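Chemist: give me coordinates for this.
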Amino acid sequence: MRSYRRMGAKTRYISTCTGLSAVDHANTKFSKGYDATGVGAVLCARHEFWLAQGVGDLQKGEKYVNMDYIFVCAMREYLVVNQLVSYDIACQWAGGLLERITKFPSHIQIPIPEGSISYVIPKLHYGSHIQEGHSPYSLNYRLGAARTDGEGIEHHWWWIQPMASSTKVMGPGGRQGCLEDQWGYSNWCKIVDMALLFRKRLRAARAAYAEQKASFDALTCSLSKENVIKWEAEVKAWEADPYNRDDPYIVVNQGLTELETVHDLAVEEQKLSSVTGFVALHEISLLGFMKMGLELETTQARLKEDAKKATAGKTSELLERRTALCRKVQKFRELQAVYIPQALPIIVETEACRTDVECVEDIRLTLLSEINPAHRDTKYKIKNVRHQGPNTRTRTEISKYENRKLRAVSQYRRARRAKLALSGPGDWKQEFRVLRDDDVRGLEDDDPGAVAQRAKRRHDQSKVGPAEGRQQMSWIWRASDSSSNSGIIDSLCVEWLKSRARVMCWAEECKLIPEEMRRVLASHAYEENAWFSRATMRSLVDDRLHEGLVAYAIDQAYIRRALRRKFRAVCAEVVQASEGTLLGSEWQEVEGPEVDLESSSLDDEAAYELDGEDLEPEQYA
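Modeler: Prediction:
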């Protein structure tokens, strides 16, 4: 393997996605003098068990050659089942993986049936990737994934990190033995705590499914039946072949953005100016005048916001900004005389329009939308376009750019008032509703009431941010399609699809966890029987050694029996409530085989009973 590793040592992989530091830094990590700069590992994404043969050293970052080798070694025991492989750079790493494996030495290669592996990106890492075309890699939309997040490996890196400094000075054998002991202990802790984990997960899944189902049904009822049928057909076709169909989970902007609006108006103005006999009214065009008015509105809002929290040290800076703004307003007044002469009497007669004041941010600009319809100039055609509010990216970015969000809210409210003044009431009000503070949240943000409830339960305000699977959509992303004349509203379609995916994931979770519980019981029973059989396997040994082997085997068998009893006692009630039917044979009180201690030369049978150190009864209360 070392020779193959040297062959790929100089191979460089160029990232075609965003945020893939594992690719970008694969050849830049300092490694002089080190046999290993870290480890790569393969875990069970569902239950976070370290897999046998699933850990290997890295020599210089996460190079493909290392990760491919570790993946192949771990997968040798799982070739009979389909695999859903989660990796934070899966969109890059998956391409060419099977071809790279064919270049391995023959004794390492594994036969991977075509189509038996699917690739996804862990949920937390997914946000760092480009969104277009990446929905097939999202665990939120993957059929059969339930509520798996794929981030178990990150949890374990954090847990094992304190050992890193200790292993730096160890020899290869001591280092590997130390790490394997830690990982083996981690797996055992998982086995012991499975009853509590599954009970907690099943209760949470049932509650979340009921909540998401109610939200989804309410949203579906508010939509036209034709749209729902069409959207469902499209997403099912995508689920059958996600890599060769258009991504239905990407929002397609239905309205014109600000840049598109400016471009269209510029083209229109250029056509008008090319007509014979056209005379420009001013060196600044009508489009330039409109842009100046909107920019002044934004500048005023920002200055007003900063003035409220300005300290004594910021007074001079605030004064300079007000002076600059005043000059711009005076220039705007000059253009108003050219393009909106009917505004001049209002400006002269209205005290709030005066520019010789200290707080320039409070000056009334007297835009066209602020003028009474009776006073508007009818010789100019004003093109009204839909305002498209800025999309927030993530909850973290919202907190970092809180001021930007507030300015956007103010801009939307001004635009809505302008629309109402220019067009009057109409069907457009069904889509552009009055915006309350609680309505202002991104697609990934939850309802403030639900967030507060979770904060109260968790007693930790820093961990109440909602995940995709628990979203409750704000009305700003639910523009009604009942009166739309322009076809399907893309953003509403995407949100309906996401709501549907959330319901499906929680429904799968409610079905998968009881099956996982049954398999845990079956595994404990199998292990119990296996240890009992091992107690009498080695009879042709020294009596004292034989006594020790039997004692150890029976001790291990009783531990599995105790685990099975505790698991059944902790989880039976919640499973019964979830399934609503009689439980299978694994849940019945059936004891495993016993060992004939008479033939084992053992005098004290009580010595082989579980001493209780591995299981604390109060944990399961």
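
Chemist: when you work out contacts or count neighbours from here on, use the C-alpha atoms and nothing else.
Modeler: Will do.

Chemist: what segments of the chain are strands?
Modeler: With strands called from DSSP state E, the chain shows them at 38-43, 50-58, 83-86, 117-120.

Chemist: for the first one, name the packing helices and strands.
Modeler: Meaning strand 38-43. When contacts are defined as 3 or more Cα pairs under 8 Å, 6 or more residues apart in numbering; DSSP states H and E, strand 38-43 packs onto strand 50-58, helix 64-75, helix 152-160.

Chemist: centroid residue for the chain?
Modeler: Residue closest to the average C-alpha location in the chain (Cα atoms, centre = their mean): residue 123, at 4.4 Å.

Chemist: I'd assumed residue 149 was in contact with that residue.
Modeler: Yes: Residue 123 is within contact range of residue 149, at 5.4 Å (criterion: Cα atoms under 8 Å).

Chemist: next, show the common contact partners of those two.
Modeler: Both residue 123 and residue 149 are in contact with residue 139, where contact means Cα atoms under 8 Å, 6 or more residues apart in numbering.

Chemist: circling back to that earlier point, can you list the strands of the chain in JSON lines and add distance to residue 336 and mean neighbour count?
Modeler: Output for those, formatted as JSON lines (distance: least, Cα to Cα, whole Å; neighbours: other Cα atoms under 10 Å):
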{"stretch": "strand 38-43", "distance to residue 336": "66", "mean neighbour count": "19"}
{"stretch": "strand 50-58", "distance to residue 336": "68", "mean neighbour count": "19"}
{"stretch": "strand 83-86", "distance to residue 336": "60", "mean neighbour count": "19"}
{"stretch": "strand 117-120", "distance to residue 336": "57", "mean neighbour count": "18"}
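
Chemist: can you lay out those as JSON lines showing distance to residue 421?
Modeler: Listed next are the strands of the chain as JSON lines, based on distance: least, Cα to Cα, whole Å:
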{"stretch": "strand 38-43", "distance to residue 421": "60"}
{"stretch": "strand 50-58", "distance to residue 421": "64"}
{"stretch": "strand 83-86", "distance to residue 421": "53"}
{"stretch": "strand 117-120", "distance to residue 421": "50"}
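
Chemist: residue 367 is nearest to which of those?
Modeler: Among those, the nearest to residue 367 by Cα to Cα is strand 117-120 (51.2 Å).

Chemist: next up, for comparison:
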Amino acid sequence: MTREWTHLHMLKRAGRGHDPRGLSATTPGECALLCPACPHPGKNLVEDWKSYPEEKQFLFALFLAMDANFRLKRKDVSTERKDPGLGDGWSFYCEVEKYMSHVAKHWDMPQERSTCVSHDAVDKPDREARGTASSGIGAVDCARHNMRRPLAVGDLQFGERYINMDYMFFRSVAGTDLVRLIVSYDIACQWHINIWSRMSTYDTEIQMDGGAIQYISFLVSKFHLPAHIEACNLLFSFNLTPHVGQTDGEAPERNWANTNPLAGSTMQMGPGARRDALNAHFNDSNWKRIVGFGRSLLKKTKTAVPEMMVTKAALADMESSLRAVADDGDELDAVETWTVMVQEWEKDCEKPNPYEMLEKDDHLAKIRRELAQEAAARMEKGVEGEKEVFDGMHLSEMLSIGLQLEENQRSLSSDISAMGQHATDDQQRKLLESTGKLRRRIEAWVEQQQGFVPQALWLRRRDDDARARAARSQAVLGVKVQDLKLWLPSEMMRVPGAQQREPGTWCSEELQRMEYRLRVGQANEALDDIRRGLLVRTHLYKYKDKNVRGVKQNTRSKAKIDAMDELIRRSAARYRAARRALVSLGKALDEQEWAVTMRELKDEDTSR
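Modeler: Presented below is the predicted three-dimensional model:
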């Protein structure tokens, strides 16, 4: 009864009762409510829209968004013969017979594994398909207005296979006169690679006229893009693509949020009843969006216009700060130069990408990996030195652990300084445990270090003797764990007279060079943390001034800002320690390249 009512309601909305040919004359997708804000040639476009200049053609672009939903499964109950659908292919679901014929015909088509990150829906489809007749559904939506497209929904059998998504995409745009398409898909970086070669093997009915489409862009939705590799973030970003506005490509996700509550009931339905229920839900959702367009677009306009003014002011402020003066006195407009690069790249993607970082600072993790690779290569060749390994530990490992212990000392010192006069028992316990654990780790590391650098033992004994002589005239407490000297090569080079000694007297040049490389990575990493922290802190201040009112909210905002201040302070301390080490190592190794970019960090550089 319910199915009959919703079916008749759909036909009534589509005006099918006035056709003298009867319901059997209903064409595929005719009963689906279309998005009135999307371009429809012959309906809502000017007659000469194709003759508009290139810079205005984006006004007539169709934005599509694809996705799959594995919540909307269907158990293996009933059959198509026992439970056929009403009005097959009249609204959102593809015609079942044609769709399943396409899937069966191309089922054995090989699907390439992802060259980006591992997408489980593609690489491990069996995880979603076990014990189901349908592992989920795929759909194509209007990306800008969150409305389902006609003939653009289909059941999935074995994960998010390309042959399924291809059919929905091509069926959705079949017969269109539009010449520009913007297609969003969370795995577009993989799906689009061989899409045209796959299309050439499909039936003529769903093939796209390549001559008619003048421009098609494949992008990855904004929420999913950060999980992709760096190359995808440069090539498939909405933010770096012209003429897309603030489109995010996440329309299917918003629609799934409305559809997922149906999963519990549709999971138990037969194939026809399930399609009818979902078709009715999609049509109802489209109807609600259509009647609410006026209100929603007005609300969005009221929000967007003030934000546009704020963004324009921020852009002008940033551009003014980027302008510089050349050495010869002529004005060098860096903004104009960069703008030309962007425009050239947008016209021809073979040109240099202005958004791509050509030279990247080496961070500590990368340097450690390189040192490990070099050690492994020497081991394979059998040329590893006897002094490079001691008690199962490699020289580079010993240095890396030393840098980590040094960082732990700074963190412990900061924790002690931050602890108030009235610390709780639990706080004191944690601090004592951390102190004891760090001391034991340092003692174990010192034994390893002395196997590589015997001179470190003499330096420690010298310090012990100095403290013993001082204790004869006054009481001298033991050295705190955070103040223990680790005697890394950079610290040895600061001992008076060390620079005048014969090279290798304190420690080998190889050891100094290893620490030099690690310190460069440590300094680069600390600088990135400082820059990121300053940006976040600026945002927190602006947000607080604009939105925060009342004691409770101000207290929370202050706590977040204080936490960011502490992160910046610790990063600054790490940078200063790395730079101090580079000063001594640079003199010993005659290396001054680091000084070009790593200037002295002053307090005002990180102040508010």
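
Chemist: re earlier: which one of the strands of structure 1 lies nearest to residue 439 of structure 1?
Modeler: Short answer: strand 117-120, nearest of these by Cα to Cα, at 32.3 Å.

Chemist: ok so, going back, let's have the helices and strands packed on strand 38-43 of structure 1 in JSON lines, adding distance to residue 432 of structure 1.
Modeler: As requested, these are exported to JSON lines (distance: least, Cα to Cα, whole Å):
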{"stretch": "strand 50-58", "distance to residue 432 of structure 1": "51"}
{"stretch": "helix 64-75", "distance to residue 432 of structure 1": "50"}
{"stretch": "helix 152-160", "distance to residue 432 of structure 1": "42"}
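
Chemist: what's near enough to touch the aligned partner of residue 137 of structure 1 in structure 2?
Modeler: Mapped onto structure 2 by TM-score structural alignment, residue 137 of structure 1 lines up with residue 236. If you count contacts by Cα under 8 Å, 6+ apart, residue 236 of structure 2 has them with 188, 189, 218, 219, 220, 225.

Chemist: kindly recompute the last result at 10 Å.
Modeler: Listed by Cα atoms under 10 Å, 6 or more residues apart in numbering, the contact set of residue 236 of structure 2 reads 184-189, 217-222, 225, 228.

Chemist: just give me the closest of those to residue 254 of structure 2.
Modeler: residue 221 (12.4 Å).

Chemist: which non-adjacent residue is nearest the counterpart of that closest one in structure 1?
Modeler: Matched by TM-score structural alignment, residue 221 of structure 2 corresponds to residue 122 in structure 1. In space, and not counting its chain neighbours, residue 122 of structure 1 is closest to residue 150: 4.5 Å by Cα to Cα, 6 or more residues apart in numbering.

Chemist: tally of neighbours for the counterpart of the one you found in structure 2?
Modeler: Using TM-score structural alignment, the equivalent of residue 150 of structure 1 in structure 2 is residue 249. By the criterion of other Cα atoms under 10 Å, residue 249 of structure 2 has 29 neighbours.

Chemist: same deal with the one 10 residues further on?
Modeler: Other residues within reach of residue 259 of structure 2, judged by other Cα under 10 Å, total 17.

Chemist: please apply the same query to residue 217 of structure 1.
Modeler: So residue 217 of structure 1, with other Cα under 10 Å, has 13 neighbours.

Chemist: in this structure it contacts residue 499, no?
Modeler: Yes: using Cα atoms under 10 Å, residue 217 of structure 1 is in contact with residue 499, at 9.5 Å.

Chemist: who are the contact partners of the residue nearest to the centre of structure 1?
Modeler: Contacts for residue 123 of structure 1 (Cα under 10 Å, 6+ apart) come out as 86, 88, 137, 138, 139, 140, 148, 149, 150, 151, 467, 468.

Chemist: measure it to residue 138 of structure 1 for me?
Modeler: In this view, residue 123 of structure 1 and residue 138 of structure 1 are 7 Å apart by Cα to Cα, to the nearest Å.

Chemist: and what of residue 449 of structure 1?
Modeler: With distances taken as Cα to Cα, residue 449 of structure 1 is found 28 Å from residue 138 of structure 1.

Chemist: picking up where we left off before, isn't the match of residue 150 of structure 1 up against residue 239?
Modeler: No: in this structure, residue 249 of structure 2 is not within contact of residue 239 by Cα under 10 Å, at 11.2 Å.

Chemist: okay, how far is it across stretch 377-397 of structure 1, tip to tip?
Modeler: Using Cα to Cα, the two ends of stretch 377-397 of structure 1 sit 43 Å apart.

Chemist: do the same with stretch 383-397 of structure 1
Modeler: Taking Cα to Cα, stretch 383-397 of structure 1 runs 34 Å from one end to the other.

Chemist: in structure 2, what residues pair with stretch 195-213 of structure 1?
Modeler: Taking TM-score structural alignment, stretch 195-213 of structure 1 hits residues 298-316 over in structure 2.

Chemist: hang on, the earlier thing: more crowded one of residue 449 and residue 138 of structure 1?
Modeler: Neighbour count, other Cα under 10 Å: between residue 449 of structure 1 and residue 138, residue 138 has more, with 20 against 10.

Chemist: from residue 383 of structure 1, how far off is that one?
Modeler: Applying Cα to Cα to residue 138 of structure 1 and residue 383 of structure 1 gives a distance of 41 Å.

Chemist: of the contacts of residue 236 of structure 2, closest to residue 381 of structure 2?
Modeler: The nearest member of the contacts of residue 236 of structure 2 to residue 381 of structure 2, counting by Cα to Cα, is residue 228 at 36.6 Å.

Chemist: for the closest one, grab the count of nearby residues.
Modeler: Around residue 228 of structure 2 sit 18 other residues, with neighbours defined as other Cα under 10 Å.

Chemist: cool, and residue 316 of structure 2?
Modeler: Residues within reach of residue 316 of structure 2, counting by other Cα under 10 Å, total 11.

Chemist: quick one: it from residue 455 of structure 2, how far?
Modeler: Separation of residue 316 of structure 2 from residue 455 of structure 2 (Cα to Cα): 58 Å.

Chemist: residue 322 of structure 2 now?
Modeler: 50 Å.

Chemist: between those two, tell me which one has more neighbours.
Modeler: Each of residue 322 of structure 2 and residue 455 has its neighbours counted (other Cα under 10 Å); residue 455 has more, 16 against 11.

Chemist: that one maps to what in structure 1?
Modeler: Matched to structure 1 by TM-score structural alignment, residue 455 of structure 2 sits across from residue 338.

Chemist: spit out the contact partners of that match.
Modeler: The contact partners of residue 338 of structure 1, by Cα under 10 Å, 6+ apart, come to 281, 282, 286, 289, 332, 344.
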